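Engineer: The following comprises the amino acid sequence and a computationally predicted model.
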Amino acid sequence: MKSPEPRLSSSPISGPSMRAIPASARIYELLRERIVGGEMPPGAPVSEKELAERYGVSRTPVREALLRLADERLIDIFPQRGTFVSHISVEALRDGMVIREALERVAVRHAAAKVTDADISELRLILDRQQASEQASDWAGFHAEDEEFHRRVAILSGHPNLWRVARQEKVQIDRCRVLHLPISGRREMVMGEHRAILAGLAARDPDAADRAMAEHLGNVLPGLDELLRARPDYFDADVRTTSEGEPAAVPLRTVRRKDRPTR
């Protein structure tokens, strides 16, 4: 049975140095996870009122979360028509891969120069958990450990913000990868590529770690053409038209931020 939606408390996280996490940030993370994981498919309507009731908050933090998701091209906001989960942007996929490769190759080179034996052991544990998820056909767990491996490499580089930027820019890639994991034979290859990255790190060899990371990221989306054929409804069309043949409305997210009307 599906677990009930979480109600968001306004109380801060326990601990003397912890600040309260704004409701809008928590709603953003919850919705982002549902969209990336495919629980909210492309084209699904999104209601501010229903989300506010579901999470036990006012509509203001929901609206703030939706605007943030719109900036990530995960939500389309159409004036006078409604709000919908966006289709996957092929253009954003390609841009995301260029940005991700640039950032993560820098991160792994820096990490190779700083990594300790304890760090290597921690990375091995992550890959062990990923292997266990693969054997259990736990695709969500496999993806989560994949994310954790790359996040830890960024942290070990001494520049953790590299992962924050990469995570945001690769969100359309993640949507494709989640779609592809259950039907792909690539999971074993991913594990081998991760082990090659780890070997470069363990050898404290920035060049080897960089080569392994470049090869890994170059293979992230080998099945894009297959996905485009199998699930065209999940992707942006170059030109969308209405049933009457007229051009479709342009969502607010395509308007540059500086040109948006003042609220």
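Structural biologist: Noted; the coordinates are in hand.

Engineer: can we go C-alpha only for contacts and neighbour counts from here?
Structural biologist: OK.

Engineer: Leaving out chain neighbours, which residue sits closest to Asp117?
Structural biologist: Ala202 (7.7 Å; CA to CA, 6 or more residues apart in numbering).

Engineer: what about the one you found, neighbour count?
Structural biologist: The tally of other residues near Ala202 (other CA atoms under 10 Å) stands at 19.

Engineer: I figured it hits Lys114, correct?
Structural biologist: No. When contacts are counted by CA atoms under 8 Å, Ala202 is not listed as touching Lys114 (10.3 Å).

Engineer: quick revisit: can you name the residues that contact the residue nearest to Asp117?
Structural biologist: The contact partners of Ala202, by CA atoms under 8 Å, 6 or more residues apart in numbering, come to 112, 115, 117, 120.

Engineer: all helices of the chain, in order?
Structural biologist: If DSSP state H is used as the criterion, the helices of the chain fall at 23-36, 48-55, 59-71, 90-114, 117-135, 139-156, 161-169, 171-180, 187-202, 206-218, 224-230.

Engineer: Alongside the first one, take a look at this:
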Amino acid sequence: MPAKPTPLYETIYGVLRQHLADGLLAPGLVLGEANVARAFRASRIPAAAALRRLRDEGLIADFGGRGYVAQPDDPASPRLRLELSEAGLVLPAELDADSAPRNIGAKLYPQVEHTVAASLAYGRFILNESALADHYGVSRTIAHEVLTRLARTGIIVQEANQRWYAGPLTAEAIGEHYEMRWVLEPVALRQAFPKFSEGELAERRERVLRAEAGGRSIGELERIEQDLHVDTVARCNNSQLLQAVQRSQLLLIATHETFRRHRTSEELSTMLAEHRGIYDRLLAGDLDGACAALEAHLRRSMHPNIDMITRLGKMPDNLKVPYLIPVGKAG
């Protein structure tokens, strides 16, 4: 599972704390939710959380007005109400770039996508925009952009009541996605093949051999799936074809974490042998044989994945997040 990004309030807290410790913010400077949020291009929620922590540590203090005052040990200092950029706040270069709304949304999207997609097999959910914003410490605008992008990929839908819904990923839906894949991925592979060197294909085959010999960590198995089904076909020439392939892959690849705990050793051995057979044919220059082997691999893989849907059990705790509300519990 991708690492969770540092909450925005912690970033704001760290930058302000350093400025205060270095004496870069003048005594008497008023720090409020509004001017801190503007300075960091954030919502008021993470700004407020950062300010409360600074207050609890005694670095800023309450006063008679709204907000807090910097350098509270100097009660005689006048109150300065300035934009923080005018008051001496300097954002680190990487933070200045990363805090732009477009960049925050782009960095947040893969984690939300993975969490939502991995939850689909456990039922139908409402995605709460406010809870998503609060959970990651971002603005409602950024949360809305993330949800809109999820809808464009087909992971979620916005229904007539204006609520966002995800799931369920049913056995029927899995079958439909696999059918799209075994039709389209061999076509994409045929177009991509001339762009690969023998060395690249041999390197990917070698990873499969290591896994067959016992190196079957989660990361290594994900890399093997990524090698063949994502990175290889991504070199095809037809952008519309590639988009169609990726839409059908997305939900199934994202649910590998869910399905992985239910995969048997026999299923993994079969999968690895099929991947190796595809690379063997590609390295031998047998493109027709490789495409036929890829189609056969996808046709066979459909059935164990459909079977796993019936054996998932309860949703694991690591997928339970406040912005995913099971339908029936939304109130």
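Structural biologist: Happy to help now that I have it. Computed from a predicted structure; not experimentally measured.

Engineer: Which one of the contacts of Ala202 of structure 1 is nearest to Val171 of structure 1?
Structural biologist: Ala112 (26.0 Å; CA to CA).

Engineer: hang on, the earlier thing: give me the buried subset of the contacts of Ala202 of structure 1.
Structural biologist: 112, 115 (16 or more other CA atoms under 10 Å).

Engineer: Kindly reformat the contacts of Ala202 of structure 1 as a markdown table containing distance to Met97 of structure 1.
Structural biologist: Below are the contacts of Ala202 of structure 1 laid out as a markdown table (distance: CA to CA, whole Å):
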| residue | distance to Met97 of structure 1 |
| --- | --- |
| Ala112 | 22 |
| Val115 | 25 |
| Asp117 | 30 |
| Ile120 | 26 |
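
Engineer: sorry, back to before: and the helices of structure 1: which comes nearest Arg81 of structure 1?
Structural biologist: helix 48-55 (13.2 Å).

Engineer: Run through the neighbouring helices and strands of that closest one.
Structural biologist: helix 59-71 (3 or more CA pairs under 8 Å, 6 or more residues apart in numbering; DSSP states H and E).

Engineer: re earlier: take the contacts of Ala202 of structure 1 and map them onto structure 2. Which survive?
Structural biologist: Counting by both residues aligned by TM-score structural alignment, their matches' CA atoms under 8 Å, structure 2 reproduces these contacts from the contacts of Ala202 of structure 1: 117, 120.

Engineer: And for stretch 140-159 of structure 2, what's in contact with it?
Structural biologist: Counting by CA under 8 Å, 6+ apart, 43, 101-102, 104-105, 108-109, 112-113, 116-117, 129-130, 132-133, 164-167, 247, 251 sit against stretch 140-159 of structure 2.

Engineer: can you count the residues close to Pro222 of structure 1?
Structural biologist: With other CA under 10 Å as criterion, Pro222 of structure 1 counts 12.

Engineer: quick one: it and Phe142 of structure 1, what's the gap?
Structural biologist: Separation of Pro222 of structure 1 from Phe142 of structure 1 (CA to CA, to the nearest Å) stands at 18 Å.

Engineer: same question, Glu148 of structure 1
Structural biologist: Glu148 of structure 1 is 10 Å from Phe142 of structure 1, by CA to CA.

Engineer: Between the two, tell me which one has more neighbours.
Structural biologist: Neighbour totals were compared for Glu148 of structure 1 and Phe142, and Phe142 leads with 23 against 16 (other CA under 10 Å).

Engineer: how much space between the aligned residue in structure 2 for the more buried one and Leu282 of structure 2?
Structural biologist: With TM-score structural alignment as the criterion, Phe142 of structure 1 lines up with Leu221 in structure 2. Distance check for Leu221 of structure 2 against Leu282 of structure 2: by CA to CA, it reads 20 Å.

Engineer: any idea how far the match of Phe142 of structure 1 is from Val233 of structure 2?
Structural biologist: Using CA to CA, Leu221 of structure 2 is found at 18 Å from Val233 of structure 2.

Engineer: Then Leu54 of structure 2?
Structural biologist: According to CA to CA, Leu54 of structure 2 and Val233 of structure 2 sit 50 Å apart.

Engineer: More neighbours: which of those two?
Structural biologist: The neighbour comparison of Leu54 of structure 2 against Val233 (other CA under 10 Å) goes to Val233, with 25 against 20.

Engineer: Structure 1: which residue goes with the more buried one?
Structural biologist: So Val233 of structure 2 corresponds to Ala154, using TM-score structural alignment.
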